[in-house]
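Student: what follows is a predicted structure for the sequence shown.
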Amino acid sequence: MKKHLFLGLLSLGLLTSSCSLLDKVGLNGKNKYQKREMRGVWLPTIYRNDYMGLSRAEGQKVLKERIALLKSLNCNVVLFQVRAEGDAFYRSQTEPWSKYFTGEQGKSPIEDWDPLAFVIGECHKNGMELHAWINPYRGAANALAPRSSEHLSSKHPDWFVTYNKQLILDPGNPKGRTHLLRVAKEIVDGYDIDALHLDDYFYPYPAEGLDFPDSVSFREYGIPFGYTEETKGDWRRKNVNSFIRDLHDVIAYSKPWVRLGISPFGIYRNKASHPSGSQTKGLQNYDDLYADVLLWAKKGWVDYIAPQIYWNIGHPTADHLELAFWWNKALKKKKTQFFIGQDIKRTMDGNQLDDKMKLSQELSQGNIYWPADELVRNYKGIDEQLKNNYQPYPALLPEWQGILGKSPKPRPVDDAWFSTDDNNAVSLQWSHSDIEGPDQARFFALYIFPDGVKPSIKKVEYLKSISNDSSYELGNLAHGRYTILITAINRFWRESKPFSISIDI
């Protein structure tokens, strides 16, 4: 495979010798275990019947088990799809319950419970972030499917258009944009989420021979402002840009510690369309989906971008290696963080996990895996490979800055002590006092060092736990002396100075 990789790189003009580039990106080296790394997983709900008709206990059991699995693989972010078709996997005053939750859109659950609230609690308990994933413009994947009377399309059918058998909220109608901002504010204000997440669906993927039917909104909101048929693409991009800008502002004014993340389609522009584009030949964000992703990063409207670079290395239309380098260069000087969206099935089928993980370590700040389903079914042994070879230890997320700039570190832990139960099991407990606010401790990290190892929080292999709990069961440690370091972590993932305590077992 390395031979094929080399030939593909050579054909793209990306190297002059195999050793120079492969060494540069670490493909010939050992894995570099990261202390800070995004290890996110998309947990989709659309087209799934996993939760339909389940009781509260049954539904919570499914979600709890899946989060526990992701935690066992040392993943640290769950991107939970809570609005797939103008519906809700949460208790909403603006959207009907999702049919993928209750079996019928708008129907209340069998027992009163809130999946989003439950997942948030489970994630935070396990030291993981929860990013609420919404699809803004898709009203229905099947325009002919029955919809609730509470669905926005039932109340305002003129805000929607049908395209390629889908029902789409017209991005050119500012009334629809106002509704989307109301939805976002409801989620941000009502739930302790860590980020709001959007994927690649803006203007819909173009279908051959079909023009997007936005002539009505264009006549009303485009032509009066000087746009013509020749500049209609600019108008469409303006519509999406305005939504992203306003969404950023809604979040910033409500809870400035909540991030906005986007996982766009993997190609921004092809070089054939613009000299700055990538050496690819596929569909384009800028020209086809009207998503000017780099503008959003330049303006500081988005906190992270995770392009869906789902193709394999050497793909003739969209080479994973070419795109990883391209996005790295495009986002290098931006405050926006860069993660890589990885397709598990394609990667495992192509036997490219090792190369992609090493490439990601060199060029990005982590990965988001698509989808959680493949980890649940352990497709081709992906779970063991991640746990044993790439994510053997927990990881903090990369530090990030909100609109107010760099956050101060949280206060260190005040005190710690050991206690023993009736079965002689030893646990460590600690106390921490802090002021209220986003800079306060959200999680605690715990490092355990055997005698003879110099304690340092830089040594990732001794990081044992990240959670929101102020206690830790020491378990079956071998006899000997240990030094334990405890740190506090705030919402911006800044880590306090360590508190040190030792124990003889």
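Tutor: Here it is on my side, so go on.

Student: only C-alpha atoms from now on, for both contacts and neighbour counts.
Tutor: Noted.

Student: tell me how many other residues surround Leu397.
Tutor: Leu397 has 23 neighbouring residues, counting by other Cα atoms under 10 Å.

Student: same deal with Ala143?
Tutor: 17.

Student: repeat that for Gly300.
Tutor: Burial of Gly300 is recorded as 16 neighbouring residues (other Cα under 10 Å).

Student: quick one: contacts for it?
Tutor: For Gly300, the contacting residues are 335-336, by Cα atoms under 8 Å, 6 or more residues apart in numbering.

Student: mind doing that once more with 10 Å?
Tutor: Taking Cα atoms under 10 Å, 6 or more residues apart in numbering as the criterion, Gly300 is in contact with 245, 248, 294, 334-336, 403.

Student: before we move on, what about Trp417?
Tutor: Applying Cα under 10 Å, 6+ apart to Trp417 gives the contacts 427-431, 471, 501-503.

Student: let me know the closest of those residues to Asp200.
Tutor: Taking Cα to Cα as the measure, Asp200 lies nearest Ser471 of these, at 40.4 Å.

Student: now that closest one, nearest residue through space, not along the chain?
Tutor: Gln429 (4.2 Å; Cα to Cα, 6 or more residues apart in numbering).

Student: what do you get for Thr162?
Tutor: Thr162 sits nearest to Ile168 (Cα to Cα, 6+ apart), 6.0 Å away.

Student: which of the three states applies to the one you found?
Tutor: Secondary structure state of Ile168, per DSSP: H, G, I helix; E, B strand; the rest coil, is strand.

Student: any idea how far the longest helix along the chain is from the chain center?
Tutor: Longest helix of the chain, by residue count under DSSP state H: helix 232-254. Remark: helix 232-254 is offset 20 Å from the chain centroid, using Cα atoms, centre = their mean, to the nearest Å.

Student: check stretch 400-410 too.
Tutor: Distance of stretch 400-410 from the chain centroid (Cα atoms, centre = their mean) equals 20 Å.

Student: included below, for side-by-side comparison, is a second structure:
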Amino acid sequence: MSFKKSILLLIVSLLAGSTLAQQNEPPKKEFRATWMATVINLDWPASGNLPVRFQKESLTDRLDDLKAAGINTLYFQIRTEGDALYDSDTEPWSKYLTGEEGVAPDPYWDPLEFVIEEAHKRGMELHAWLNPYRAMRTIPDDFSQKIFNNENIDESLKPILGRYYDANSKNKLPGTTARDSLHVANKHPEWLFVMNDKIAIMNPGLPEVMEYNVKVVMDVVNRYDVDGIHFDDYFYPYPPNHMGSSNKNEALDDSTFAQYPRGFDDKDDWRRNNIDLFVEMLHDSIQVVKPWVKFGISPFGIWKSGIPQGTSGMDAYSVIYGDGIAWLEQRTIDYITPQLYWAFTRFGTAQDYGKLADWWAEQAVANDRHIYPGHGLYRSSSSTFSNTLFDADEIPRQIRHNRNNENISGSVFFRSSNITTYSSKGFADSLKTNFYKYAALQPTMAWKDTTAPNSPQNLVVNRDSEKEYVFELSWDKPEVDMQTKASATGHVDTLIKYAVYRVDAGSSPNTVEEMESPYNLVAVTGETSYTDIAPPSEESHWYFVTAVSRNNVESEPTAAAEGGIVVSNEEVEETPEQISLSQNYPNPFNPVTRITFDLPNSGFTTLKVFDMLGRQVTELVSRNMTAGEHTVNFDASELSSGIYIYQLNMGDVSLTRKMTLIK
């Protein structure tokens, strides 16, 4: 081979290696979010009748677990069906919080206020997640009589509701509860549609419903320091209770369409515009009051069947009338999170994650908005009762796909319990040790305030006198220019978080240059102190800190402060002499319990749960584990009361114990 060819091959090899390194480099700014569902107590709280202190402890524990996994944003559900998991004068306290709708927590606390404060301490964003239209997941036995006798009710509803109204009947619909006097079903029954005798939604075509929902959301924006407002994909109802599921349903909004046509001749176009108009009204209201608050929606993952080419199935545009492209084109949202709960496919299946993610990304970027796709993490959990479970590598592959598309700015996982509680095939470990090993700020939105904050002051680094690898950092808050941060209505955004950097160097580093590397960012925190456990290094550890605005714009860094050289940070821990499996705690339990076990050696370990008939219920652990003590949470929310067996297996050793679930 000639010298010139050798040099050319070397250059190509170096360029390829550089490109590969850039692709594999973790992003310094990435949206890493999860949904925490409160409806029917899916994620939190475990039940509505737990003591307040347990609810608080559970919430902070889950925030700690999410933070440890690298999650930097939480969608926290505060309105599930015309109720409130926060202190509202407009809607009743949720039964999912207190066990009975309309009953305040005792002792009193406000979960939204609490979770905002706790999230901000951890440097996380908190987006309040509300369902805008759903009024009742199931119909109470007395609701039909109230709505049927209301003189303001649309006449087209009465034939549908007639069979509900039976004053002599003592039969109650299963799983229903009476609605509180503050609930919209009692305050404004004339606003509601009853779909196939199953569910009730607020009529999206009524101007008073639009105004009411804007009022509800803006009450949250005005009174709470939320970072964002988030809507899920429930607009008009999903099948089987959608508008087109029966002639009766299709006719429910005939009179509303006739009264408020707004120039539309086609009712489907009008229905989509009802949603668009409400989204626009809310967006404009947020911009006036607190323009720094982000507004995002997570629509169903298929916009229109056949788009992109080869995609088919139910679509949001024609079935539930959610037009995500309209919101992007009108720029009435800041981000979109299409729910792409499908896998990559090899043979041209009708729904393909990669194809849909790339198509949505093109639409978002073309309209200068962010996209953070929603991942169906629940489909990779052994706790999910489904015939369509993902392979273990499916979600990791989707994250890698997102990172390789420069138009995609992050990921959102449904749902939080699949990170903090369910096994999900070791996904939380993958986040901690791989994808989210390094901290990340959320992406900056170019259309919001990009003013950099002032720098923190007086950075001090102290070394632990006994543990030479532990460094205690502290600093002072920067001054905030109140005048430039005030909104048109007088609200002031004073929220600042901090990015903590560590660089190993023989002399004081160039902090501005070192800020660019994601590997130097060791933590994001909302507090003015941080404890770092530094790895061994032949060079000295240097630290510096930046202040970060609500829109994730960084200040100039502080001067670097030297911590010193770490020779070793290995702690001496006692390794158990033999494998052991402890009794779960609490026991009996409902619905979550903790299982602790000791491993004398590293190796492949499984922890499985069986019912009394010997059928496997779930697999909590199935991976290589290190020697030492381990604790795993078991959530039995979806199981019936009874005795269950949990079995620990490692090598030739198998240990079992009994536990009791009482609901």
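Tutor: Perfect, I can see it now. Quick caveat: nothing in here was measured; it's all calculated off a predicted structure.

Student: which part of structure 2 lines up with the longest helix of structure 1?
Tutor: Mapping helix 232-254 of structure 1 onto structure 2 (TM-score structural alignment) gives residues 267-289.

Student: buried residues in that stretch?
Tutor: 270-280, 282-283, 285-287, 289 (16 or more other Cα atoms under 10 Å).

Student: buried residues in stretch 452-470 of structure 1?
Tutor: By neighbour count with 16+ other Cα under 10 Å, stretch 452-470 of structure 1 contains the buried residues 455, 457, 460-463, 465-470.

Student: which of those residues lies closest to Val183 of structure 1?
Tutor: Closest to Val183 of structure 1, out of all of the buried residues of stretch 452-470 of structure 1 and judged by Cα to Cα, is Asn468, at 28.4 Å.

Student: thought Ile489 was touching that closest one, still the case?
Tutor: Yes: look at Asn468 of structure 1 against Ile489 with Cα atoms under 10 Å: they come within range, at 9.5 Å.

Student: quickly list what's touching both of the two.
Tutor: With Cα under 10 Å, 6+ apart, Asn468 of structure 1 and Ile489 have common neighbours 441-445.

Student: just the buried residues of the residues you listed.
Tutor: 441-445.

Student: I'd like the residues you listed as CSV, with distance to Lys61 of structure 1 and secondary structure appended.
Tutor: Below are those laid out as CSV (distance: Cα to Cα, whole Å; DSSP: H, G, I helix; E, B strand; the rest coil):
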residue, distance to Lys61 of structure 1, secondary structure
Ala441, 29, coil
Arg442, 25, coil
Phe443, 24, strand
Phe444, 26, strand
Ala445, 27, strand
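
Student: and which of those is nearest Phe218 of structure 1?
Tutor: Distance ranking of those against Phe218 of structure 1, using Cα to Cα, places Arg442 first at 46.5 Å.

Student: after alignment, which residue of structure 2 pairs with that closest one?
Tutor: Per TM-score structural alignment, Arg442 of structure 1 is aligned with Ile496.

Student: do you know how far its match is from Lys608 of structure 2?
Tutor: Spatial separation of Ile496 of structure 2 from Lys608 of structure 2 under the definition Cα to Cα, to the nearest Å is 44 Å.

Student: go on, Ala37 of structure 2?
Tutor: To Lys608 of structure 2, Ala37 of structure 2 is 26 Å away according to Cα to Cα.

Student: the more surrounded of the two?
Tutor: Each of Ala37 of structure 2 and Lys608 has its neighbours counted (other Cα under 10 Å); Ala37 has more, 22 against 17.

Student: helices of the stretch 251-400 of structure 1, residue ranges please.
Tutor: Ranges of helices in the stretch 251-400 of structure 1, per DSSP state H, counting those that start in this stretch, are 293-299, 320-331, 344-349, 353-363, 372-376, 382-385.

Student: between which two of the contacts of Trp417 of structure 1 is the distance greatest?
Tutor: Farthest apart among the contacts of Trp417 of structure 1 by Cα to Cα are Ser431 and Ile503. That separation is 17.6 Å.

Student: list the contacts of Asp110 of structure 2.
Tutor: Counting by Cα under 10 Å, 6+ apart, Asp110 of structure 2 has contacts 85-88, 104.

Student: and it, what's its match in structure 1?
Tutor: Structural alignment (TM-score structural alignment) places Asp110 of structure 2 against Asp114 in structure 1.

Student: quick one: map Ala361 of structure 2 onto structure 1.
Tutor: By TM-score structural alignment, Ala361 of structure 2 lines up with Asn328 in structure 1.

Student: could you find the closest non-adjacent residue to that match?
Tutor: Take Asn328 of structure 1 and drop its neighbours on the chain: the residue closest to it by Cα to Cα, 6+ apart is Leu363, 5.9 Å away.

Student: same question for Ile78 of structure 2.
Tutor: Spatial nearest neighbour of Ile78 of structure 2, chain neighbours left out: Leu85 (4.8 Å); criterion: Cα to Cα, 6+ apart.

Student: just to check, that neighbour is in contact with Phe114?
Tutor: No: using Cα under 10 Å, Leu85 of structure 2 is not in contact with Phe114, being 11.2 Å away.

Student: neighbour count for those two, which is higher?
Tutor: Counted by other Cα under 10 Å, Leu85 of structure 2 and Phe114 do not tie: Leu85 has more neighbours, with 24 against 14.

Student: for Asp493 of structure 2, give me its contacts.
Tutor: Asp493 of structure 2 neighbours (Cα under 10 Å, 6+ apart): 225, 290-293, 480-482, 484-487, 549-550.

Student: PyMOL command for the buried members of these?
Tutor: The buried residues among these can be selected in PyMOL (16+ other Cα under 10 Å) with this line:
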select buried, resi 225+290+291+292+293+480+485+486+487+549+550
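
Student: tell me the residue in structure 1 aligned with the residue nearest to Ile78 of structure 2.
Tutor: Checking TM-score structural alignment: Leu85 of structure 2 goes with Phe89.

Student: tell me how far its match lies from Glu461 of structure 1.
Tutor: Phe89 of structure 1 sits 37 Å away from Glu461 of structure 1, going by Cα to Cα.

Student: now swap in Val77 of structure 1 and tell me
Tutor: 20 Å.

Student: same question for Thr420 of structure 1.
Tutor: Taken as Cα to Cα, the span from Thr420 of structure 1 to Glu461 of structure 1 is 27 Å.
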